[in-house]
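S.K.: Here is a sequence together with a model predicted from it:
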Amino acid sequence: MVKDKKSTDFEKPELYMNRELSWLQFNERVRFEAEDESNPLFERLKFLSISASNLDEFFMVRVASLKDMINADYKKPDIAGMTPIEQLDAVLTEVHKFVDKQYQIYNKQLIPALLENGLKITDGSDLSATDLEYVDRYFDEYVYPVLTPMAVDSSRPFPLIRNKSLNIGALLKKKEGKDDVDFATVQVPDVLPRVLEIPCEDNGICPRKIMLLEQIIKRNMQKLFLNYDIITSASYRVGRNADLSIDEDEAEDLLKEIEKQIKRRQWGQAIRLEVPKGIDKKLLKFIAKELSVEDNEIYMIDGPLDLTFLFKMYKLEGFEHLKEHSYAEPQPVPEFEGGENIFDVIQRGDILMHHPYQTFENVVKFVETAAVDPNVLAIKQTLYRVSGNSPIIAALAKAADNGKQVTVLVELKARFDEENNIVWAKMLEKAGCHVIYGLVGLKTHCKITLVVRRQEDGIMRYVHLGTGNYNDSTAKQYTDVGLFTCAPAIGEDATAVFNMLSGYSEPLGWNKLSLAPLWLKDRIIDLIRREAEHARAGESARIVAKMNAICHKDVIAELYKASSAGVKIDLIVRGICCLRTGIPGVSENITVRSIVGNYLEHSRIFYFENGGSPEFYASSADWMPRNLERRVEILFPVEDKRLKEKMWNILDTELKDTEKAHVMNSKGIYVKKTASDGEKVNSQKIFGQEAVSAAKKFDAGSSRVFIPEMNPDAKT
């Protein structure tokens, strides 16, 4: 154990990993699932599609941010000591390797496996005359009327190519006349399916065949340019800077300003150009020059551009046997299965839900019941991302129509959901709700609902707190926890939260909740320091923290100090982790693992052993600067003994995962964990089985609930 190390010793750049490179490691773990032959084939398609979608957003936001810093001559190094130029060079080098590996998996593993299972992706070169007739007829009837070929010459400048759109560029020469070469481009329309299945000629005996829309267009390009010969043509795809830049202090109307910025997102600076390998050099040179992209921003693709089409293939019927079916459907929450009024159930005791293993429907029902309950006086809720046809939005509008006081904070700055949130905000306003458009300079990322109800013994406040969004769609794919409570102390804090959001009321203190950006970081650091003190005093000290990302230097430095004091620290971090493990005298007592499975790990759960009196917390916040310093976030305690057991079970099971866990080694590299004794543990499947078991064991005539026993080795 190292004692009394100077604080500066824990802040050296070599103790930290670069955020962007760490994120790329996460996406490699996603890509690994596409490579892993133990996964069903169509699940592997899905994971490769997700890795491509992730990379798109990474470029639009993170790479774009590095480009902006370089353009602004910003040279301050990050926590790992890398300047923006160094980061960008390292990132682009790694991305080129990453993309090459994606297409190796696609070409050498997935395509042959699909063919073995009766599905062929064709470019048309091996189709029969009958098949080609079908393809050409489809083009003539459905595709041709939608296309808009655009020529480029002295009177028609190079068109604005939309972000992430798939296009086909061509070099043309007039059939008669000068030998001048012209350029033309046509966008592959996203209003049509990208995947076309070609009917089988042999009564179902032949392999099923699909052809991509861009290949259909390329085959029929001559029909678009009747007076020209097509010298060469190729697909291309552009990625642009899509990070909104909003001066909230200067914006007179935040909603209108965001609407204006959303439109500009499609035309941001080009930061990536994808083209097929073998593209004509003259054609590539022309496109690259017009888009002002540099050589290291050009990606030569050995296969179809934009692998997100694989998710469309995932939905093809007839291949259910190639998909994962061993995960349980969302199960009923036992406490709510007795048919009682939801408020009476919550009054009996706090309820913790684990999604998606347990259904999200009770959260929806909570708001829907409040909307029609004559004793409910007010509903207050924060909304960050909601689904396209949200039942919660409908319930809030109904509540306002029923005369309830409804206050909703709709975060307009939720990245890539701005447009959707603007629509809901306007609808709620028309319904009579009081809508708050977030706070100047901050994103409101916390997930909280407050229902104020009149009862015989006075006013009662019912609260829901969660780690995930109020989105009934993503709640089926993201792992999160949510707490229902009517504890007076939390109810008072919830009221203070909404008073702070809607006005200028800043409470002098909090009963149970801790909020960012003013209090939460200090609370986390205090809890870590308390464990270090317990360790120095020879008392039991341990931290288990599960989150999406950790890159806050102050928090990591405190973890290093706690580790050096003897605190055992186990981190379960899905994505970015700038902390390094196994550094002598610094992080020898720290482990880091990442779980990438069928569901997106999204919950934030924290355990502090506290000298034998353990405390559990859940939060909307990761340990990142943006969460702790630039967002409104909430950390809330889970204090009921039964619920603490449930929280421990989540953490303990994930620490034992041997199928979906990747563990960081001392070199900062993640290695897939394997069962040393042959026992396989898939935490996500176990949670599903436990939810099924709990639902079956519940006696609808009582309030008894089956809770998995806490690990007997745990000090709780």
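M.R.: Arrived safely.

S.K.: From now on I want contacts and neighbour counts done on CA atoms only, so please keep to that.
M.R.: Noted.

S.K.: Is Y384 in contact with Y470, as I believe?
M.R.: Yes - contact between Y384 and Y470 holds when scored by CA atoms under 8 Å: they sit 7.5 Å apart.

S.K.: Now list whatever residues contact both of these two.
M.R.: K447 (CA atoms under 8 Å, 6 or more residues apart in numbering).

S.K.: Okay, and the nearest residue to V91 once chain neighbours are set aside sits in which element?
M.R.: Closest residue in space to V91, ignoring its immediate chain neighbours: L21 at 6.4 Å, by CA to CA, 6 or more residues apart in numbering. Element membership of L21 [criterion: DSSP states H and E] is helix 19-35.

S.K.: next one: T479
M.R.: Going by DSSP H and E, T479 is in strand 478-485.

S.K.: Check what contacts the helix or strand hosting L571 and list those residues.
M.R.: Assessed by DSSP H and E, L571 sits inside strand 568-573. With contact meaning CA under 8 Å, 6+ apart, strand 568-573 is reached by 541-550, 559, 563, 589-595, 654-655.

S.K.: Not counting its neighbours along the chain, what's nearest the residue nearest the centre of the chain?
M.R.: In the chain, the C-alpha nearest the mean C-alpha coordinate belongs to L600, at 7.4 Å (CA atoms, centre = their mean). In this structure, L600 finds its nearest non-sequential neighbour in Y478, 4.7 Å apart by CA to CA, 6+ apart.

S.K.: From what I see, the one you found and N598 are in contact.
M.R.: No - the pair Y478 / N598 is not scored as a contact, 9.3 Å apart, by CA under 8 Å.

S.K.: pretty sure Y607 is in a helix, no?
M.R.: No - applying DSSP: H, G, I helix; E, B strand; the rest coil, one finds Y607 to be strand, outside a helix.

S.K.: which residues does it contact?
M.R.: 542-545, 614-617, 648.

S.K.: Quick one, which of those residues are buried?
M.R.: With burial judged by 16 or more other CA atoms under 10 Å, the buried subset of the contacts of Y607 is 542-545, 614-617, 648.

S.K.: Alongside the first one, take a look at this:
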Amino acid sequence: MNEIMINDNYFNRELSWLEFNQRVIDEAKDNSNPLLERLKFLSISTSNLDEFFMVRVGTIYDQINAGFGKKDFSGLTPKDQIKKIFEKVRVMVGDQYSTYNHLYDHLGARNIRIFTYDMLNEEQLKFVKEYYKKVIYLVLTPMVIDSGRPFPLLHSKTLNIGIILEGLRGEEILGTIQVPSVLDRLVAIPGGEGENFILLEEVIKSNLDELFGFKILSSIFYRITKNADLTLDEEGAEDLLETIEASLKQRKWGMSVRLEIEDSNDLRVVKRLKKEFEIDEEQIFLITGPIDLTFLNNLYGINGFDSLRFEKKKSISIKELDNEDMFQAISKRDIFLHHPFESFSSIVKLVEQAAIDPKVLAIKQALYRVSGHSPIISALAKAAENGKQVTVLVELKARFDEKNNIFWARELEKAGCHVIYGVIGLKIHSKILLIVRKERNGIKRYVHLGSGNYNDVTARFYTDIGILTARPEYGEDATTIFNMLSGYFKPEKMSKITIAPMNLRNKLEFLIDRETENAKRGKQARIIAKMNSLVDRKLITSLYMASKEGVKIDLIVRGICCLVPGELGLSENIRVISIVGRYLEHSRIHYFYNKGNEEFYISSADWMYRNLDKRVETMTQVEDNNIKEELKDILDVYMRDNVKGRVLLPNGSYVRADINGERVSAQDMLFDISEKYNKD
């Protein structure tokens, strides 16, 4: 039985997430993916693991330090989880570096080379020494640790070199130097065909004699990861923005949760670092390659190697939105958007048009994660400058985007927008835009509802969905939501949109239970649900009950899945598939057969406790029949994916879907589906 299977009915959340990251590594190992794409997957797996340690592992250590020993619903205590996590991650890291070494050889065969210092020829050595002298040396800060100079405060994830120096009396002295993040880690060097590089840390390590006035006895690379999970006293905060700004500064003081260190026979630096960081042996990872493989993402972008990347695909433009006034087009019918298969520029264009349209009176929008140079933000600021009533809900607590969101919140305020910094005790994760326009027949509301962040960058590689509509019932619901978020208004009745934490959980339970009751009566019953994560115990229990009564259930879950599928007497009617491919699956779509009166919903929420009870989320019922048909086609192609689809087994492991006949790659076929529904 797979190690993530502890309780017979539930998989452990953390171990299930590690299974997801393994699927990302498997894409790096997949020979059918182009070489540079495989490097990118390996880089992503490293970045994923960094965040996992900073947030999830950090949280579990907080529980242990607080004396919390209660088992989770998979049957594991926090200490049990830590033990199993480190066992699994140790194997995973070994897999990452064996994959890296394999891809390293393939890079060389394609004239992309990463040199070590001892591999440089005379010309390259001269170039590197000159670069070190004129650039690198000027930004380095060598530090020696003694009674007058304590060990420095190191930021999480920074790459460093630990050094043992021989003192004047022969004693061993610890030194450290940070590899500067302000310089490119990949240093381009001359010589030969193709592209040649050396890593910045290699250059520094080979020139340490020039930095310290003592003999170098030993030197190794290391990187520390710290707990970055923030605890906020929102109730006692007079100014949420200032409270979050202050809490961000606390991250550098977080407890050390992982130490990655260059594999070496000389353990003197390891012993000193272990003491300095107050870290246990189980938290130390000896790395047989470059520490921190996220640099591979920079290698991915080198010019002249297009054949080593996926073929570029162009997003489809929505014809009505291109050929006529956008408000007229939305008034005629609901318009479905599926990114990146259909261009996100339509949303940007809509906000930009609203900003300069003299008939537009107000714009209201909820923002969770936006890009560094967001055209949405620029358009909202312009709208305010043009005298429109602009209200923007900026979620300051979006993890690792807090600093960016604080900056944009202040910029919007400067432009004259009303900015709301979230809701105490909740994160605003809903994706909603409301435009109020004065027209010939009175005031009309235009609404966009979706699953994705209003981020023009991530829209290129996240799969997300949304609907543009001018139906009055959606406009009324959207107005109610914004009034609720900006004031103390409590919605009593909603027509087409269901909100968390008010009633989204109850709505989902009702929809699942309705299928269960229909199956009990001998009627056909069917559920299809696509999401990022399935963790919520109550909903999983409802799905088990539905399965026992004969409801056929297909779940398309990209990441964490705590539900055990295919278990006789429990979940034999449930199939779970995960799609990991070129694009990050991020859309949430739910289908319920409902005795033939089929219902479709799109949502911003995953089926997790935090989304249903601790966040402001939306789930929207789809009314347009054409959109329903397209959603049905989308779900069908996902369920048939036998190229990037992995099926979850009852023991917690994933296997490639069987290829019987036609090869089906959902992410490729979704371009065809978008073309089909956007023809004249």
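M.R.: Cool, the structure landed. Computed from a prediction, not measured in an experiment: that's the story for all the values here.

S.K.: Could you get me the TM-score between them?
M.R.: The TM-score (TM-score structural alignment, normalised by the length of the second structure) is 0.98; 675 aligned residues with a CA RMSD of 1.1 Å.

S.K.: follow-up on the earlier one: I'd like to know which of the buried ones among the contacts of Y607 of the first structure are part of strands.
M.R.: Judged by DSSP state E, these include 542-545, 615-617 as members of strands.

S.K.: now, which of these sits nearest M427 of the first structure?
M.R.: Distance to M427 of the first structure across those (CA to CA) is lowest for Y617, with 34.8 Å.

S.K.: what lines up against that closest one once you look at the second structure?
M.R.: Counting by TM-score structural alignment, Y617 of the first structure lines up with Y601 in the second structure.

S.K.: could I get the ones in strands among the buried ones among the contacts of Y607 of the first structure as JSON lines with distance to F139 of the first structure?
M.R.: Converted to JSON lines, these look like this (distance: CA to CA, whole Å):
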{"residue": "R542", "distance to F139 of the first structure": "64"}
{"residue": "I543", "distance to F139 of the first structure": "60"}
{"residue": "V544", "distance to F139 of the first structure": "57"}
{"residue": "A545", "distance to F139 of the first structure": "54"}
{"residue": "E615", "distance to F139 of the first structure": "63"}
{"residue": "F616", "distance to F139 of the first structure": "59"}
{"residue": "Y617", "distance to F139 of the first structure": "57"}
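
S.K.: ok, these vs W424 of the first structure, which is closest?
M.R.: W424 of the first structure lies nearest to Y617 out of these, by CA to CA, at 31.1 Å.

S.K.: What number of residues are in the vicinity of L527 of the first structure?
M.R.: Residues near L527 of the first structure, counting by other CA atoms under 10 Å, number 18.

S.K.: What does it correspond to in the second structure?
M.R.: Using TM-score structural alignment, L527 of the first structure lines up with L511 in the second structure.

S.K.: ok so, going back, how much space separates the residue nearest to the centre of the first structure from T474 of the first structure?
M.R.: 9 Å (CA to CA, to the nearest Å).

S.K.: for V63 of the first structure, same thing?
M.R.: Counting by CA to CA, the gap from V63 of the first structure to T474 of the first structure is 26 Å.

S.K.: Pick out whichever of the two has more residues nearby.
M.R.: V63 (24 against 19).

S.K.: which residue sits closest to the more buried one, ignoring its sequence neighbours?
M.R.: Computed as CA to CA, 6+ apart, the closest residue to V63 of the first structure that is not its neighbour in sequence is L88, at 7.1 Å.

S.K.: quick revisit: the residue nearest to L600 of the first structure corresponds to which position in the second structure?
M.R.: Per TM-score structural alignment, Y478 of the first structure is aligned with Y462.

S.K.: Alignment lookup: E250 of the first structure to the second structure.
M.R.: By TM-score structural alignment, E250 of the first structure lines up with G236.

S.K.: Ok, Y106 of the first structure next?
M.R.: Per TM-score structural alignment, Y106 of the first structure is aligned with Y100.

S.K.: tell me the contacts of its match?
M.R.: Neighbouring residues of Y100 of the second structure by CA under 8 Å, 6+ apart: 39, 42.

S.K.: So it, which state does it fall into?
M.R.: Quick answer, by three-state DSSP: Y100 of the second structure is helix.

S.K.: Just give me the neighbour total for the residue mapped onto R44 of the first structure from the second structure.
M.R.: Counting by TM-score structural alignment, R44 of the first structure lines up with R38 in the second structure. If you count neighbours by other CA under 10 Å, R38 of the second structure ends up with 27.

S.K.: For the residue lying closest to R38 of the second structure once chain neighbours are set aside, give its distance to S43 of the second structure.
M.R.: Nearest in space to R38 of the second structure, with sequence neighbours left out and distances taken as CA to CA, 6+ apart, is A28 at 4.0 Å. Applying CA to CA, the value for A28 of the second structure to S43 of the second structure is 9 Å.
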